[in-house]
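Participant: Attaching a predicted model along with its sequence, questions to come.
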Amino acid sequence: MPARIPEPRFIEPVLGVVFDLDGTLVVSRHDFGRMRHEVIRLAERYGVTPGRLSPEEPLHRILESARDELRSSETPTTVILRFEAEFHKLIDGIEMQALDRTTVRAGAPALLRGLHERGFRLGLLTRSSEPFTREALLRTHLDRYFPFTRTRSAPGPAKPSPEALLYLLSEMGVPIERALYVGDHLIDAECATRAGVRFYAVLPDPSESSTMSTDRFLAAGASAVAPDLTELARQLQI
């Protein structure tokens, strides 16, 4: 029998809900493989040892590893900053190419409309750039629901740093104990659990290849797992 998807265990009244974007509310089909390989080539041009970085790692880990090696080899700070600027420019360019194939995920409009009508404060925390996030929300007509957003373009920590989520919740005026973060990736679970915020997982859209499962999310600290946004709405009584 398939694993039973757990029901939420928390009874504290939720005031604010923060969502991930890619995979959770929209399906973007980013070419992450291309991003990782091109970033590794860029890092090696700046002096990272060839073969040291793995294309199997997520982008933020590749950046962290490249930055650490450059620092350990006493690369000048100005050079590291130039590398980071080129990194973001490269990723931003590839990311924007996905806009034409970005679609809203089934159930997202109804879920967000229901939360909005019931007075929940809604926020968006994403590793996408600010230009991509803004345009993706406009194209999918979800922009009206998000007065609070934090992207990787924002100054300061980015997801999965817990500080990124805590900064956003502070802007929203939502206490940690009354917050909920919703995402479709282990990075989202890591961010939420390290911040002390309850996390609800949504399994990836069937159109996307993924190894995520209910068991993996529960092991990562999820309080509940929904197969789709329609079931998430039911869990939230929307």
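Facilitator: It's in. Remember, it's a predicted structure, so these values are computed and weren't measured experimentally.

Participant: going forward, measure contacts and count neighbours with C-alpha atoms only.
Facilitator: OK.

Participant: What lies in contact with the longest helix along the chain?
Facilitator: Once the chain is assigned using DSSP state H, the helix that runs over the most residues is helix 77-96. The contact list for helix 77-96, computed with CA atoms under 8 Å, 6 or more residues apart in numbering, reads 30-31, 35, 39, 42-43, 46, 67, 70-71, 128-129, 132.

Participant: What about those, which one has the most neighbours?
Facilitator: When neighbours are counted by other CA atoms under 10 Å, Ala43 leads the contacts of helix 77-96 with 26 neighbours.

Participant: What distance do you get for it to Glu84?
Facilitator: 9 Å (CA to CA, to the nearest Å).

Participant: The protein: strands as residue ranges?
Facilitator: Here the chain has its strands, by DSSP state E, at 16-19, 26-27, 103-104, 121-125, 148-150, 179-183, 198-202, 224-226.

Participant: Looking at those strands, which one is packed in the most?
Facilitator: Mean neighbours per residue, mean count of other CA atoms under 10 Å, is largest over the strands of the chain for strand 198-202, with a mean of 26.

Participant: Go through the longest helix of the chain and flag the buried ones.
Facilitator: Ile80, Phe83, Glu84, Phe87, Ile91, Asp92, Ile94, Glu95, Met96 (16 or more other CA atoms under 10 Å).

Participant: what residue of the protein is the furthest out?
Facilitator: Glu74 (31.9 Å; CA atoms, centre = their mean).

Participant: Can you give me the distance of it to Gly33?
Facilitator: Separation of Glu74 from Gly33 (CA to CA): 29 Å.

Participant: In addition, the following structure is provided for comparison:
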Amino acid sequence: MLFEAVIFDLDGTLIISKVDYGEMRRRVSRILIDAGVPGDLLTSSLRIWEIISAGEGVLRGEGMPDGEWMQLIERINQELNDVELAALETVMPAPHAEEALRRLKGMELLVGVATRSCRAYADKSLELTGLRGFVDALVARDDVEHPKPDPRHLLKAVEALGSSPDRVIYVGDTTTDFKTAIDAGINFVGYVGNEEWGRRLREAGCQLLIDDLRDVIKIVAGRGRPLGRGS
């Protein structure tokens, strides 16, 4: 397999930050509860996108019009943006991220980022960490109508790079990233920057895990374990 592009998740993969996800959950849940979603459906064990999805299921099921739901999503996104942007001062590059990207570009590969973070946060994070110049295409949450885990988010990044799903590797650290890659028909490499997420990836069926971003170089060069869809 000849790869021509590598797409990365952002937080937890290329960068490390202290985004307050607990605060995100509280803000999103409050908006949805105020709109009529029963609070006991929005448990703390749910990820942000799962909370939004659960809320949409209830409100749409009760007949909320498209326009009203979109207004609610705009409010939710603004709250998410505010929490993310407040964390910019904590951003740092993940270990060996700069070297990995520099070497990929030296191999004349395309580099993309597909993230559920907002574009303002993603752009500034990459700039602050010195990684922005390596990235050929960035597709953030507010660049798409259907963000991850919807595969259309990742496929838009592939399109932005001018590539095709079978020529791309997606590197991410969560089961959301894994599911997105599988549904998009794209080769996946799990990055274990956090042992808990590494465990979750293994339990979800991810077969190819790395704990050093430089190992992506070996995989692209064909010196790592062969890839299959959702590897």
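Facilitator: Okay, I see it. For clarity, every value in this text was computed on a predicted model and none was experimentally measured.

Participant: Could you tell me the TM-score of the two chains?
Facilitator: TM-score of the superposed chains, computed with TM-score structural alignment, normalised by the length of structure 2, equals 0.90; 222 aligned residues with a CA RMSD of 1.8 Å.

Participant: picking that back up, how much does the longest helix of structure 1 stray from structure 2?
Facilitator: Helix 77-96 of structure 1, aligned to structure 2 and superposed, deviates on average by 1.2 Å (mean CA distance after the TM-score superposition for structure 1).

Participant: That helix corresponds to what range in structure 2?
Facilitator: Aligned by TM-score structural alignment, helix 77-96 of structure 1 falls on residues 66-85 of structure 2.

Participant: which residue ranges form the helices in structure 1?
Facilitator: Ranges of helices in structure 1, per DSSP H, are 32-45, 59-72, 77-96, 108-117, 130-140, 162-172, 186-195, 214-219, 229-235.

Participant: Run through the neighbouring helices and strands of the shortest one.
Facilitator: Where contact means 3 or more CA pairs under 8 Å, 6 or more residues apart in numbering; DSSP states H and E, helix 214-219 of structure 1 is packed against strand 224-226.

Participant: residue closest to the middle of structure 2?
Facilitator: Most central in structure 2 under CA atoms, centre = their mean is Thr115, positioned 3.6 Å from the mean C-alpha point.

Participant: Switch the strands of structure 1 over to CSV; also include distance to Leu165 of structure 1.
Facilitator: Output for those, formatted as CSV (distance: least, CA to CA, whole Å):
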stretch, distance to Leu165 of structure 1
strand 16-19, 8
strand 26-27, 20
strand 103-104, 23
strand 121-125, 7
strand 148-150, 8
strand 179-183, 9
strand 198-202, 12
strand 224-226, 19
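
Participant: Tell me which of those strands lies nearest to Glu190 of structure 1.
Facilitator: Closest to Glu190 of structure 1 of the strands of structure 1 is strand 198-202 (CA to CA; 9.2 Å).

Participant: Mind reading off the mean deviation between the closest one and structure 2?
Facilitator: On superposition with structure 2, the mean distance recorded for strand 198-202 of structure 1 (mean CA distance after the TM-score superposition for structure 1) is 0.6 Å.

Participant: can you list contacts of stretch 116-125 of structure 2?
Facilitator: Applying CA under 8 Å, 6+ apart, the set of residues contacting stretch 116-125 of structure 2 is 10, 15, 80-81, 84-85, 88, 91-92, 115, 132, 139-143, 147-148.

Participant: Which single one of the buried residues of helix 77-96 of structure 1 is nearest to Arg234 of structure 1?
Facilitator: Glu95 (32.4 Å).

Participant: Now do the contacts for Ala66 of structure 1.
Facilitator: Going by CA under 8 Å, 6+ apart, Ala66 of structure 1 touches Ala43, Val48, Leu53.

Participant: hang on, the earlier thing: and the angle from the longest helix of structure 1 to helix 130-140?
Facilitator: When axes from the mean of the first three to the mean of the last three CA atoms, to 10 degrees is applied, the directions of helix 77-96 of structure 1 and helix 130-140 differ by 10 degrees.

Participant: tally of neighbours for Lys148 of structure 2?
Facilitator: Residues lying near Lys148 of structure 2 (other CA under 10 Å) number 21.

Participant: Which position in structure 1 pairs with it?
Facilitator: The alignment partner of Lys148 of structure 2 in structure 1, by TM-score structural alignment, is Lys159.

Participant: hang on, that match packs against Arg152?
Facilitator: Yes - between Lys159 of structure 1 and Arg152 there is a contact under CA atoms under 8 Å: 7.4 Å.

Participant: which neighbours do the two share?
Facilitator: Counting by CA under 8 Å, 6+ apart, the shared contacts of Lys159 of structure 1 and Arg152 are Thr126, Arg127.

Participant: Grab the nearest non-local neighbour of Asp142 of structure 2.
Facilitator: Sequence neighbours aside, Cys118 is the residue nearest to Asp142 of structure 2 in space, at 5.7 Å (criterion: CA to CA, 6 or more residues apart in numbering).

Participant: what about the aligned partner of the one you found in structure 1, distance to His37 of structure 1?
Facilitator: Aligned counterpart of Cys118 of structure 2 in structure 1: Ser129 (TM-score structural alignment). As judged by CA to CA, Ser129 of structure 1 and His37 of structure 1 stand 19 Å apart.
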